[in-house]
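Novice: sequence and predicted structure below; questions after.
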Amino acid sequence: MSEQSNISQLSAQDAQFLYIQSATNLTHVMAVYIYDPSTAPGGKVRFKDIIEHMRKRMDISPMFKRKLYRLPMDIDHPYWVKDEHFDLEAHISHGRLPEPGDWRQFCIHVARHHSKPLDMTRPLWDMYVVEGLDNIPGYAKGSYAILTRIHHSTIDGVSGAHFFAAISDKDAKGTPAIPLPEGRPAAVDLPTVAEILSRAVNSTVSSPVKLAQALLKFTPALISTAQQSLKGGEDQTASGVPQTRFNGPVTPNKVFDAVTFDLEELKKMRLKVSDATINDVVLAICSGALRHYLTKHKELPEESLVAVAPVNARSRSGDDATPGNNISAMTIKIWSNIVDPVERLEAIKDTTRETKAAKSGLSARIMTDLTKHIPGVTMASVARILTDERFAPKMSNLMISNVPGPQIQLYMNGAKLTHQYGLAPLAHGMGLFIATPSYNGTISFSIISDRKMMPDVEFFRECLQRAFDELREAKPNAAARRPKKAAVAPKKPQTPKDGSVMYRRVAKKPRTVAPKAIGGSTPKVK
């Protein structure tokens, strides 16, 4: 963001999602919302009602009416400018699910829409209303879907969740779910040629100095990480990321499927291992599903699969509403080579805790910081190389994203929101993405992959269900079964006769020792 309020330039992190986009590597995200109109006035919602609702909510975010202005040869990061020809109805379309209107047809319809590029000459979002969802188990008769696509340069998972809450209502009467902003977003204007050139030159000249300063700041941590790598740390494998069917070039043709679970069940599962989190349970279910899937195809590697998990880098100061990206990531083993589901969850818990504080979290922070100081023309050139299928690095086997959503019932136009799914970009060398948005006591595991890599996506959905059932039925580990000792309450201070304050000694709590990493008691693998 510039010093002048009417000029808005993309950050380096936002811009990189533009630079890495290609015909086979689209970088928009898509949310799928299912509505039951039985709660709406008259039990029906018309297409024009949806348009008028969005017209009233246009001022909640500047992203709705601004478009990109890219510079020649990407000499600097692009700017946001006002779309003088903005037409709301050009961004909202309408269709109907083909017969027989079942779940399989719906998944195909969703995948095809996700596989189409956005119009990059207009504001980078659109909505597609789909009717005819009458033969899908769990959906009320008359239900319809709204498929909302937004380019990743505009929004990340956290700001996307805030955007959705802002266009939703907390009751069927139309009361906004969150307070709407007063007034309209500040208009964004095209900078002058002099301003563009000045910024581009300044960025190119100052970037090497800032880059060097950032490298110096991280030098001690980099040296420590290098020393650990040379020693061959316990989490190192000979091949790093194992080769799987998901580590090849992706095509423009995507597949989608999903399964929804009760969030309370996942909360119970995390109690099977001491200090495990919901995110650990999500990773464990995905790991178990991949184990079943690859075993069926006789492709399960001996080493653990590796996943990239996005990490919210926003502060707690309430900047969720700010458009754009503020994310980091961690790369972790998901222990797909462990047979027992509880042992797998425990290993994941230990690994995520170590990773957040150790080198994988460090590398993510380094990359996030360093990209701020790379000139636009350099970043664009490097991005084109890295997104070429011949040079794409094998950083992981898949990506797993867990973004908590609103845990209250939401509405739009009086229609009740019943289900929610999420789709995200793939990349050469990483052709599987599992998004797990939660909403109103449920969590949906959304599968996005390439049609060639996963032609049997419905079987992988069954594997997720099987992994969920196994972890739910498994017995907790010994530490989780052991009752916790009651905390020793501190004694109240006593006042001796001389008036001085004296405290009784309170027994110290035993020092918590991190459980041994896998290796002390070797879990059963393969």
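Specialist: Arrived safely, thanks for sending.
Novice: for the rest of this, base every contact and every neighbour count on C-alpha atoms.
Specialist: Noted.
Novice: Thr148 against Tyr128, yeah?
Specialist: Yes - counting by Cα atoms under 8 Å, Thr148 touches Tyr128, with 6.5 Å between them.
Novice: what distance separates the opening and closing residues of stretch 229-236?
Specialist: End-to-end distance of stretch 229-236 (Cα to Cα, to the nearest Å): 8 Å.
Novice: show me which positions of the longest helix along the chain end up buried.
Specialist: The longest helix of the chain (DSSP state H) is helix 193-231. Of the residues in helix 193-231, 196, 199-200, 203-204, 207, 210-211, 214, 221-222, 225 count as buried by neighbour count, 16 or more other Cα atoms under 10 Å.
Novice: which helix or strand lies directly C-terminal to that helix?
Specialist: strand 254-262 (DSSP states H and E).
Novice: three-state assignment of Ile34?
Specialist: strand (DSSP: H, G, I helix; E, B strand; the rest coil).
Novice: residues touching Lys44, list them.
Specialist: By Cα atoms under 8 Å, 6 or more residues apart in numbering, Lys44 lies in contact with 37-38.
Novice: check which helices and strands the helix or strand harbouring Ala111 sits against.
Specialist: Here Ala111, judged by DSSP H and E, is contained in helix 103-114. Helix 103-114 is packed against strand 254-262, with contacts defined by 3 or more Cα pairs under 8 Å, 6 or more residues apart in numbering; DSSP states H and E.
Novice: how far out from the middle of the chain is the strand it packs on?
Specialist: Taking Cα atoms, centre = their mean, to the nearest Å, one finds the center of strand 254-262 at 15 Å from the center of the full chain.
Novice: check the protein and tell me which residue is nearest its centre.
Specialist: Among the residues of the chain, the one closest to the centroid is Ser401, at 3.8 Å (Cα atoms, centre = their mean).
Novice: ok, and here's another one to check against it:
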Amino acid sequence: METVDPRLSFTDTLFWLSDSPCVTNILIFEEGEQPPTRRDVEDWLLERIDRSPLLTSTITPIRGHLAYPRWVETGVDVRDHVTVEHCTTSGWSEIGRRLVRLGMTPLAERMPPWRMSVFTGVTDVEGFPETATVVGFQMSHAAVDGLALAHLIRTLFGPERREQWRFEVERFAGLRSAMDTPVKLTRLLRAVGKSLTSFTRTAVASPHPLLPRTRLNGKLTGEAEHTFVTLGVQEMKRVGRTLGGCTVNDVALAVISGAMRSYLDMAGELPEHSLAVHVPISTRTAGPVLGNQVGSMSISLCTDIDDSEGRLRAIHEKASVEKRRFSETARNENWVENVPVPLLWAATKLPAPQQGNADQISFSNTIASNIPRGAANLSFLDMPVRSSLEMTGVVDGRGVSHMIASIGDVLTISVCFDSGILPDPEGYRGLLVSEFEALQVRADEVQAEAAAQNG
């Protein structure tokens, strides 16, 4: 069996030190005649808990922050990680509210960093089965990124399989790491100089310009909430293919762009210049799927274009350019792994930088992460999966976040938002639906025109 270095990476450690929100994956199952009990859930987990070392290992710091934290296999008591609740009210708002807020709550220390929240008897939710069991699985961002959690979910809820790896057992980790610190500092200085030289010689686009600040980028004044819309993957493929050979991700970004544009336009606050979206992109290579191997792209949402089709085509072009830019610059970022932990720890204690211009922000106005979950062959206590959702937190400056998830032919766009910044979530949800319908109508027109010409 393969052994894996138990040390957290630079990015993992940064998430761990900064108490970042959990990565949250939600699966919706079609409930049978009898809802599962807590005992059912615990027994089900016990049968599968050995499928991944991530479920039975704890992130352990090195005293004095002299080294990167380590994974240590400690075992697990599933009773400490599971809650089961039968719903007595219908609808999604209360469950969504609780899950998004729970995801922003730190996990217990000195335990495997995950929790599983099960809600049974869920009814009257558009896009769900008539009666559903909802499973919210949350894990520390220091342990996984979105793709790694999706992989773990398939390992846990999918057909029988186990991860063929375990964490290496280390001895005297703190002493060895303290001795390595001077070496790391030397490598860091050399790597930074080499990276800067390489970057200046590379013909890539310049850093992203400042972006207009909108009401969606203010300080949080309310409570974290959640809503979503459900779309079809095949229909999104048809729309994208018909309107310029765009991807499903392009279409999803165009739907989000149209909703944000309409929302701000109706408020009389549509900026002259376009908004942009932060899109995580995987840098994962072969090997066990854990930790954070992800980069960041900033893609224009082309909200300065008032035509839905034109906006979709422009987003497709902007995304292609940004992917090329990312591929050129991503190889220059490995130097961060040489940052000593004491220096990283000190950096996380510094106050957040102040925004220089109150009317502008940097990098992005919102986030849109897209994690496909593959075939709809997952199950939970013999209940088949029907849909999936993704959640993230909200922070000052980003009061509305979008998360895209798909399983089988069902795709959802989640909206995690601050109720003070987005007081009318149903209205915003309607704008998402309307924008997709506008793209569908235009795709129908293009196909009808092509058929007429060929006929």
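Specialist: Great, that's in hand. Remember, it's a predicted structure, so these values are computed and weren't measured experimentally.
Novice: hmm, back to that, how close does the helix holding Ala111 of the first structure sit to the second structure?
Specialist: After superposition onto the second structure, helix 103-114 of the first structure sits on average 2.6 Å from its aligned residues (mean Cα distance after the TM-score superposition for the first structure).
Novice: that helix: which residues count as buried?
Specialist: Buried residues in helix 103-114 of the first structure, defined by neighbour count with 16+ other Cα under 10 Å: 103, 105-111, 114.
Novice: so which pair among those is furthest apart in space?
Specialist: Trp103 and His114 (16.5 Å; Cα to Cα).
Novice: returning to that earlier point: how about the buried residues of helix 193-231 of the first structure in JSON lines, adding distance to Asn312 of the first structure?
Specialist: Below are the buried residues of helix 193-231 of the first structure laid out as JSON lines (distance: Cα to Cα, whole Å):
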{"residue": "Ile196", "distance to Asn312 of the first structure": "31"}
{"residue": "Arg199", "distance to Asn312 of the first structure": "29"}
{"residue": "Ala200", "distance to Asn312 of the first structure": "29"}
{"residue": "Ser203", "distance to Asn312 of the first structure": "27"}
{"residue": "Thr204", "distance to Asn312 of the first structure": "29"}
{"residue": "Ser207", "distance to Asn312 of the first structure": "25"}
{"residue": "Lys210", "distance to Asn312 of the first structure": "24"}
{"residue": "Leu211", "distance to Asn312 of the first structure": "23"}
{"residue": "Ala214", "distance to Asn312 of the first structure": "21"}
{"residue": "Ala221", "distance to Asn312 of the first structure": "22"}
{"residue": "Leu222", "distance to Asn312 of the first structure": "22"}
{"residue": "Thr225", "distance to Asn312 of the first structure": "23"}
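Novice: after superposition, how close is the helix or strand just after the helix holding Ala111 of the first structure to the second structure?
Specialist: Remark: after helix 103-114 of the first structure, the chain's next helix or strand is strand 125-131, criterion DSSP H and E. With mean Cα distance after the TM-score superposition for the first structure, strand 125-131 of the first structure departs from the second structure by a mean of 1.0 Å once superposed.
Novice: what range does strand 125-131 of the first structure cover in the second structure?
Specialist: The aligned range for strand 125-131 of the first structure in the second structure is 114-120, by TM-score structural alignment.
Novice: buried residues in the matching stretch?
Specialist: 114-120.
Novice: repeat for stretch 276-288 of the second structure
Specialist: Quick answer for stretch 276-288 of the second structure (16+ other Cα under 10 Å): 276-282, 284, 288.
Novice: and for stretch 301-318 of the second structure?
Specialist: 301-305, 308-309, 311-316, 318.
Novice: against the first structure, where does it fall?
Specialist: For stretch 301-318 of the second structure, the aligned range in the first structure is residues 334-351, judged by TM-score structural alignment.
Novice: return the residues in contact with the counterpart of Ile34 of the first structure in the second structure.
Specialist: By TM-score structural alignment, Ile34 of the first structure lines up with Ile28 in the second structure. By Cα under 8 Å, 6+ apart, the contact set of Ile28 of the second structure is 128, 132-135, 385-388.
Novice: so where do the strands sit in the stretch 351-500 of the first structure?
Specialist: Along the stretch 351-500 of the first structure, the segments classed as strands by DSSP state E, counting those that start in this stretch run 398-401, 411-412, 415-423, 432-435, 438-439, 442-450.
Novice: what's the spacing between the fourth one and its chain's center?
Specialist: The gap between where strand 432-435 of the first structure is centred and where its chain is centred comes out at 9 Å by Cα atoms, centre = their mean.
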